[in-house]
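Peer 1: Dropping the sequence and predicted coords here.
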Amino acid sequence: MLTGKQKRFLRAEAHHLDPIFQVGKGGVNDAMIAQLRDVLEARELIKVRILDNCEEDKNVVAEELAAGTRAELVQLIGLTVVLYKESRNNKKIVLPKVATK
C-alpha cells in the first residue's frame, strides 16, 4: 500500500509519461492484462488511456487494471490511469521512505 507522499512522488514521475496502452470498446481482457504485467515489470510506472468508446465506467476499468496486474492505482485523472508496480529485476524507481514513529 502506497502512502500519500509516495503517491505524490509517483504522480510527479508519471507527469511526463505518455499513455502506452488504450482501453477501448472491448474493455479489459486477459491478453491486455498479460501485456501490462510485462510492461510494468520493465518500466514500473505506466499510463493507460481509457478511450471515449469504452462501455465500462472509468473507475471500474481502473480497478480491473490494478487488480489484474497486481499493481497500485496511483491516479485516475480524467480518462488516464497511472499504475505502479515495483519490479523484481529492473528496479528503477526509489520511493520516498515511510516515516516510522
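Peer 2: Thanks, I have it.

Peer 1: When you work out contacts or count neighbours from here on, use the C-alpha atoms and nothing else.
Peer 2: Noted.

Peer 1: Where is the longest helix in this structure?
Peer 2: Longest helix of the chain, by residue count under DSSP state H: helix 30-43.

Peer 1: what does that helix contact?
Peer 2: Ile46, Leu65, Gly68, Thr69, Tyr84, Lys85, Glu86, Ser87, Arg88, Asn89, Asn90, Lys92 (C-alpha atoms under 8 Å, 6 or more residues apart in numbering).

Peer 1: Mind putting those into a markdown table with secondary structure and neighbour count?
Peer 2: Listed next are these as a markdown table, based on DSSP: H, G, I helix; E, B strand; the rest coil; neighbours: other C-alpha atoms under 10 Å:
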| residue | secondary structure | neighbour count |
| --- | --- | --- |
| Ile46 | strand | 21 |
| Leu65 | helix | 25 |
| Gly68 | helix | 17 |
| Thr69 | helix | 20 |
| Tyr84 | strand | 26 |
| Lys85 | coil | 23 |
| Glu86 | coil | 19 |
| Ser87 | coil | 17 |
| Arg88 | coil | 9 |
| Asn89 | coil | 8 |
| Asn90 | coil | 12 |
| Lys92 | coil | 12 |
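
Peer 1: A further structure is provided below for comparison with the first:
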Amino acid sequence: MLTSKQRSKLRGIASTYETIFQVGKNGIQDTLIAQVNDALRVRELIKLRVLDNSPYTAREAADEIAEKTGADVVQVVGSRFVLFKRNPKEPVIEIDI
C-alpha cells in the first residue's frame, strides 16, 4: 500500500510517461495481464488507457488489472490510469517504502 507522499511522487514521475497499453473492446484478457506484468517488472511504473469501445471504465480496469498483477493504482484521470509495482530484486524507481 502506498502512502499519499509516495503516490504524489509517482504521479509526478508518471506525468512524463507515454501510455504503453490500451484496454479495448476485448476487455482484460490473460495476454494483457501477462504483458502488464512483464512491463511492471522492468519499469515498475506504467500508464494505461481505456478506449471508448471498452466495456470497462478507467477505474474498473485499473482495479481489476491491479488486483490480477498485484500492483497499486497510483492515479486514475479520465480514460488513463497509472499502476506501480515494486521490483524487489532490481528497483528502478527510488521512493521511500
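Peer 2: Sure thing, it's come through. What you see is a predicted model, and the numbers here were worked out from it, not measured in a lab.

Peer 1: And the TM-score between these chains?
Peer 2: Once superposed, chain against chain, the TM-score is 0.94 (TM-score structural alignment, normalised by the length of structure 2); 97 aligned residues with a C-alpha RMSD of 1.1 Å.

Peer 1: now the contacts of helix 30-43 of structure 1 as a markdown table including distance to Lys58 of structure 1?
Peer 2: Below are the contacts of helix 30-43 of structure 1 laid out as a markdown table (distance: C-alpha to C-alpha, whole Å):
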| residue | distance to Lys58 of structure 1 |
| --- | --- |
| Ile46 | 17 |
| Leu65 | 11 |
| Gly68 | 15 |
| Thr69 | 17 |
| Tyr84 | 18 |
| Lys85 | 20 |
| Glu86 | 24 |
| Ser87 | 26 |
| Arg88 | 29 |
| Asn89 | 31 |
| Asn90 | 30 |
| Lys92 | 29 |
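
Peer 1: now, which of those sits nearest Gly26 of structure 1?
Peer 2: Gly26 of structure 1 lies nearest to Leu65 out of the contacts of helix 30-43 of structure 1, by C-alpha to C-alpha, at 13.6 Å.

Peer 1: tell me the centre residue of structure 2?
Peer 2: Leu83 (2.1 Å; C-alpha atoms, centre = their mean).

Peer 1: What's the local residue count around the residue nearest to it when sequence neighbours are not counted?
Peer 2: Closest residue to Leu83 of structure 2 apart from its sequence neighbours, by C-alpha to C-alpha, 6 or more residues apart in numbering: Val73 at 4.8 Å. Val73 of structure 2 has 22 neighbours, counted by other C-alpha atoms under 10 Å.

Peer 1: Contact partners for Val73 of structure 2?
Peer 2: So Val73 of structure 2 contacts Ala62, Asp63, Ala66, Phe81, Val82, Leu83, Phe84 (C-alpha under 8 Å, 6+ apart).

Peer 1: swap in Lys85 of structure 1?
Peer 2: Leu40, Glu41, Glu44, Leu45, Arg70, Ala71, Glu72.

Peer 1: How much space separates it from Leu51 of structure 1?
Peer 2: As judged by C-alpha to C-alpha, to the nearest Å, Lys85 of structure 1 and Leu51 of structure 1 stand 23 Å apart.
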